[in-house]
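Peer 1: okay, here's the prediction I keep looking at, along with the sequence it came from:
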Amino acid sequence: MTRVVRRPFTFWRRSIQARVVASTLVLTIVVVGVVGMLLLRQTRDGLLDNRVDAALAETTNETQDARNRLESALLSDVDAAQQQRELVEPIIQRGLTRNFSVLLVGPVGSASGRPAAGGSTYTFGLDRSSVPADLVAHFSEPADMAWTYTTIRRFDTATDTASTEPGIAVGTQLTLPADGRTYTLYLLFPTTGEQQTLDLVTRALLTAAILLVVLVGGVAWLVTRQVVTPITMARRVAERLAAGQLEERLQVSGEDDLARLATSFNQMASNLERQIGQLEELSRVQRRFVSDVSHELRTPLTTVRMASDVLHDAREEFDPVTARSAELLQTELDRFESLLGDLLEISRFDARAAVLEVDDVNLVDVCHRVVESTQPLADQRGVRLEVHAAVDPVLAEADVRRIDRIVRNLVSNGIDHTGPQGPGEEPRVVVTVAGDDHAASITVRDHGVGLEPGQTARVFDRFWRADPARARTSGGTGLGLSISLEDAHLHGGWLQAWGRPKEGAQFRLTLPRRQGVALRRSPLTLIPSDLSERRSETMRQEWV
């Protein structure tokens, strides 16, 4: 379910075309909606204004005709009720043919002066409550013609049903000669035709808006496709170039900006292929040079080694200066042989020719064996070596020769750089081994000068030293940590360094228990546990 939900969001983030088309559609909908609302509002106002003008003109004509008929009435005609009927009935008849309703109420100021009261004369089926209350209130006393919008209600006695429709209510006042009192005449004009016209215009605008949005969306899709397709092709070719397929090129068609971009991209790819080829050739020559030199130096080195052994064995017969020279010659030959071996190993890593001889290795045994072999060097420096490990073996699928070399390099490096932890304390290097179901780890902790910020990233560089003036007492070549890092990567493991000035350093090797399994965590922390305990103790003392 999560994958199904994430897929549209992933597509939205990665597709420029989808975002451009969606943005265009949203903007088009907003613009069409605003314009459509304005057009509908103007159309409605125009229709209603025309209907109001027609209703007022109709009402004026009917009022004038009624007054003319009242002025021509005989003075002997003094029956007010009959005069009302004779006044209203012609108007009602014309209303039936001209589609308007009539309501006559009055006289003004009497109890029957309101539509809801009795005595009203009106079009058959008209609900007298169709006249709005505010318009009735306006004519509660003599006033000029007025109008307002209303809802016209009718009741059909034949079908016993009620109906409503929007309309316009226009009111005017007349004076009957029979009693000399003022009556209110209401004419109600339905606006159903205007509403139907407005609905028709609304449907037309809605249909046009939908077609316009679809058309704009299609145009935006076609336009963005013309632009995005070359970009997509460039992305795919760039991914193939990054994957090592340096012969990939973009297809160029036309002479526009995108075609010139494709041409520039192809030129860049060609230059990149040529330069990478030159670098690969140079690297190959360098690797071959290092390998050839290392091999060619073996023969003269063997001869020099034989002569050095003879001189070293007979050094007691020489004078002190010559004897010391023989010892220095032997030491430097040992270092030179180590350097040749390391260079050969580095050349194998560079050529990607290094392979693992995997077996089940007990890392606890490896650490004890390395500590025993480096104990003479530690005794010479006055450093105590400690191994902290559980009784149970910590097994991992690894190349025992390479793991032994990694641990040996780390321990030798710790012996070179360690120092006393405090006044009167003996310098020590602590090797810790631990494991869990997924990984096995070894840490080597020293208490020397430590590492400055940023040096942990460079400590595995070839021939790099934190202090260039510091002598290598263990005879190192400057390639040990670099080879150790390559050995760790060859196992699919980690080799990490931590250090802080005057607080020493710690290196952590983490290996998967089974080859091919990706590491996710390490059984041991990179920051030394003794540092955390020391800080906690200091904080407790300060608190006390």
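Peer 2: Done, it's in. Numbers count the residues shown, from 1 in each chain.

Peer 1: from here on, contacts and neighbour counts on C-alpha atoms
Peer 2: Will do.

Peer 1: you'd agree Q506 is in a helix?
Peer 2: No. The assignment for Q506 (DSSP: H, G, I helix; E, B strand; the rest coil) gives strand, which keeps it out of a helix.

Peer 1: that one contacts S529, doesn't it?
Peer 2: No. Contact criterion Cα atoms under 8 Å: Q506 and S529 do not qualify, at 10.4 Å.

Peer 1: who's more crowded, the two?
Peer 2: Q506 (26 against 11; other Cα atoms under 10 Å).

Peer 1: Q278 versus the more buried one, what's the distance?
Peer 2: 40 Å (Cα to Cα, to the nearest Å).

Peer 1: also Q245?
Peer 2: Separation of Q245 from Q278 (Cα to Cα): 16 Å.

Peer 1: swap in Q82?
Peer 2: 119 Å.

Peer 1: ditto for G193
Peer 2: To Q278, G193 is 85 Å away according to Cα to Cα.

Peer 1: next one: V21
Peer 2: Using Cα to Cα, V21 is found at 45 Å from Q278.

Peer 1: go on, R298?
Peer 2: Separation of R298 from Q278 (Cα to Cα) stands at 30 Å.

Peer 1: I'd like the distance from the top strand by length along the chain to the chain centre, please.
Peer 2: In the chain, taking DSSP state E as the definition, the longest strand is strand 161-175. Its chain's C-alpha centre and that of strand 161-175 lie 62 Å apart, by Cα atoms, centre = their mean, to the nearest Å.

Peer 1: residues of stretch 209-218 that come out buried?
Peer 2: Neighbour-count burial for stretch 209-218, with 16 or more other Cα atoms under 10 Å as criterion, is recorded at A209, L212, V213, V216, G217.

Peer 1: just want the angle from the helix or strand encompassing the third one to strand 161-175.
Peer 2: Translated: V213. Assigning secondary structure by DSSP states H and E places V213 in helix 192-242. Interaxial angle of helix 192-242 relative to strand 161-175 (axes from the mean of the first three to the mean of the last three Cα atoms, to 10 degrees): 120 degrees.

Peer 1: tell me which helix or strand comes right after helix 192-242.
Peer 2: Where DSSP H and E defines the elements, the next helix or strand beyond helix 192-242 is helix 257-313.

Peer 1: try this one side by side with the last:
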Amino acid sequence: MTLRLRLLLAFAFLSIVTAGAVAGAGYVRARDAIVQRAQDNAVIETTNRVEQLYPLPARPPDAASLERIAGRISGREGSALAQARGVVAGSMDPSLITPELRSLVSSGRVGWQRVPYGGGVWLVVGMQLRVTPAGAPGGSSTDSSGIEVYVLRPFTSEIEFVGELARNAWLIGGAGLILALGLGFLASRGVLRPVRELQLAAWQLGQGDLSARVPVRGRDELASVASTFNSTASSLEHYVGELQRMEADARRFVADVSHELRTPLAAMTAVTDVLDAETADLPGVAGQAARLVNRETQNLTRLVNDLIEVTRFDSGTAALALDEVDVAEVVRASLRMRGFTDVTTSLPTDVRARLDPRRLDVIVANLVGNALRHGAPPVSLTLWIEGSSLLISVADSGPGLPAAVLPHVFARFYKADSARGRSEGSGLGLAIAWENARLHGGTLVAANRPGGGGALFTLRLPLGGER
């Protein structure tokens, strides 16, 4: 759930609770006031009409007198009923008088009750007619006349008005909800705008744009977060710039040193070649020293050449010299030139591809040399076509690559065994092979053979030389 949706839901919930509480409380108070006022008015009006009946006749009431009483207090909109000593008169239906109301009136009090009648709500008001006994001082006490009167008055208009109040309360609540949602939307836009800007700047920073910054507005918490982000981004830009400068200096230093070493190494190689040719005539220790110098000179030359190749990849100057070649012939020549005779090959004929033969030679030499040095025989090389790709796999029968080594096998200067001697390789061969595969637009993947029993390197290159 997004932050904007959560804010809108919070505003909606708050508005519903607030509108419900305010409109509900207002509705209840208004309803009670209206109903109470209507009931009070009905009781007062009925009482006033009853008072107009006094003084009551001294004789006991009969049906005719009860009918007159009922007629005088019924009013224009309602009906009335008068009863005394079992005699009932009037136009009101006696069944509308509930036992509770009848009991209340019989006790001498004024009572009223709402009842359903004729498809609406009506109000029944009941009371006793009381008289002052003869000789009572100042009317200080009254006695029941034995006459009970009940008046039926319409109450539908008041109920309809209360219903209108309820509908208005719902309408006001709905309008309040819509208004709250609108305000919530505007507020969420204002609150989330800095968050979106921060998100965009963080994404740009993650994509490598170290100049990404967030506008700082106001002095609230979001402005503080934006300021902190900008400060962090500035520091990161500074330190990354320093690291890039140091890396560029280191690469330039390696490139300069490698190129400077090529000239003396060429002379040293020429001299060691002469010494190597004469080692048979040299005494034992001198011959051994000459062979050692020749071998280490060759290792140093190979290391310098590898470093120069790496600096070309880093500087982006490495380029392909594409040519239409017989892939099997290039592989055979690479193995033959380096004396890799203990390799089982499966090289179908007439497999032609457009690639850089020198770089393919480097890839094959590094993969096979690595398998012979660190694996175990037999080593096999297989060439085949899959779709529009050329695939070459090199597998050995050694212990395979440990799981901790697989993620780093193509890293520069990485050696699985830190105790391994420097004469066993510079740690750049597989890295250079991987860079050459990438330069062709292909891939080089390291894994272990299914079921164990050796490492497996698979080279995939496009047949047409596409990048």
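Peer 2: It's in. As the structure is a computational prediction, the values presented were derived from the model and not from experiment.

Peer 1: L320 of the second structure against D356, yeah?
Peer 2: Yes. Assessed by Cα under 8 Å, L320 of the second structure is found in contact with D356 at 5.8 Å.

Peer 1: the two: which is more packed in?
Peer 2: Neighbours were counted for L320 of the second structure and for D356 using other Cα under 10 Å; D356 has more, 19 against 15.

Peer 1: so who does the spatially closest residue to the more buried one that is not a sequence neighbour touch?
Peer 2: Spatial nearest neighbour of D356 of the second structure, excluding adjacent residues (Cα to Cα, 6 or more residues apart in numbering): L322 at 4.5 Å. By Cα atoms under 8 Å, 6 or more residues apart in numbering, the contact list for L322 of the second structure reads R354, L355, D356, P357, G465.

Peer 1: what about R359 of the second structure, how many residues nearby?
Peer 2: 21.

Peer 1: ok now do the alignment partner in the second structure of F189 of the first structure, which residues does it touch?
Peer 2: Using TM-score structural alignment as the criterion, F189 of the first structure maps onto P154 of the second structure. By Cα under 8 Å, 6+ apart, the contact list for P154 of the second structure reads E77, G78, V121, W122, L123.

Peer 1: and for the equivalent of V32 of the first structure over in the second structure, the neighbour number?
Peer 2: Counting by TM-score structural alignment, V32 of the first structure corresponds to A19 in the second structure. Neighbour count of A19 of the second structure, defined by other Cα under 10 Å: 20.

Peer 1: nearest residue to A19 of the second structure in space, please, no chain neighbours.
Peer 2: In this structure, A19 of the second structure finds its nearest non-sequential neighbour in G173, 5.0 Å apart by Cα to Cα, 6+ apart.

Peer 1: would you confirm that the one you found contacts A23?
Peer 2: Yes. The criterion here is Cα under 8 Å, and G173 of the second structure meets it with A23 at 6.8 Å.

Peer 1: now for the contacts of L322 of the second structure: which two are most distant?
Peer 2: Comparing every pair within the contacts of L322 of the second structure by Cα to Cα identifies P357 and G465 as the most remote, at 11.4 Å.

Peer 1: A416 of the second structure - that's part of a helix, no?
Peer 2: No. A416 of the second structure: not assigned to a helix; according to three-state DSSP it is coil.

Peer 1: so how far is F410 of the second structure from it?
Peer 2: According to Cα to Cα, A416 of the second structure and F410 of the second structure sit 11 Å apart.

Peer 1: looking at these two, which has the bigger crowd around it?
Peer 2: It is F410, of A416 of the second structure and F410, that has more neighbours when counted by other Cα under 10 Å, with 22 against 16.

Peer 1: still on that earlier bit, V21 and Q278 of the first structure: who's more crowded?
Peer 2: Higher neighbour count among V21 of the first structure and Q278: V21, with 21 against 12, using other Cα under 10 Å.

Peer 1: so which strand or helix has that one?
Peer 2: Using DSSP H and E, V21 of the first structure maps to helix 16-71.

Peer 1: by how many degrees do the helix or strand just after that helix and helix 16-71 diverge?
Peer 2: Under the assignment DSSP H and E, the closest C-terminal helix or strand after helix 16-71 of the first structure is helix 80-98. Interaxial angle, helix 80-98 of the first structure versus helix 16-71 (the same axes, to 10 degrees): 140 degrees.

Peer 1: list the buried ones in helix 80-98 of the first structure?
Peer 2: Q83, Q84, L87, V88, I91, I92, G95.

Peer 1: check stretch 252-266 of the first structure too.
Peer 2: Under 16+ other Cα under 10 Å, the buried positions of stretch 252-266 of the first structure are L258, A259, L261, A262, T263, F265, N266.

Peer 1: the nearest residue to the last one once chain neighbours are set aside: neighbour count?
Peer 2: Nearest residue to N266 of the first structure in three dimensions, chain neighbours excluded: R249, at 5.6 Å (Cα to Cα, 6+ apart). The criterion is other Cα under 10 Å. On that basis, R249 of the first structure has 21 neighbouring residues.

Peer 1: for R249 of the first structure, give me its contacts.
Peer 2: When contacts are counted by Cα under 8 Å, 6+ apart, R249 of the first structure touches V237, N266, A269.

Peer 1: what's the separation between the residue mapped onto G120 of the second structure from the first structure and V102 of the first structure?
Peer 2: Aligning on TM-score structural alignment places G120 of the second structure opposite E165 in the first structure. Shown here: E165 of the first structure relative to V102 of the first structure, a distance of 15 Å by Cα to Cα.

Peer 1: aligned partner of E247 of the second structure in the first structure?
Peer 2: By TM-score structural alignment, E247 of the second structure lines up with S283.

Peer 1: and what of K415 of the second structure?
Peer 2: K415 of the second structure maps onto R465 in the first structure, by TM-score structural alignment.

Peer 1: hang on, isn't that match packed against E452?
Peer 2: No. The pair R465 of the first structure and E452 fails to qualify as a contact (Cα under 8 Å) at a distance of 11.8 Å.
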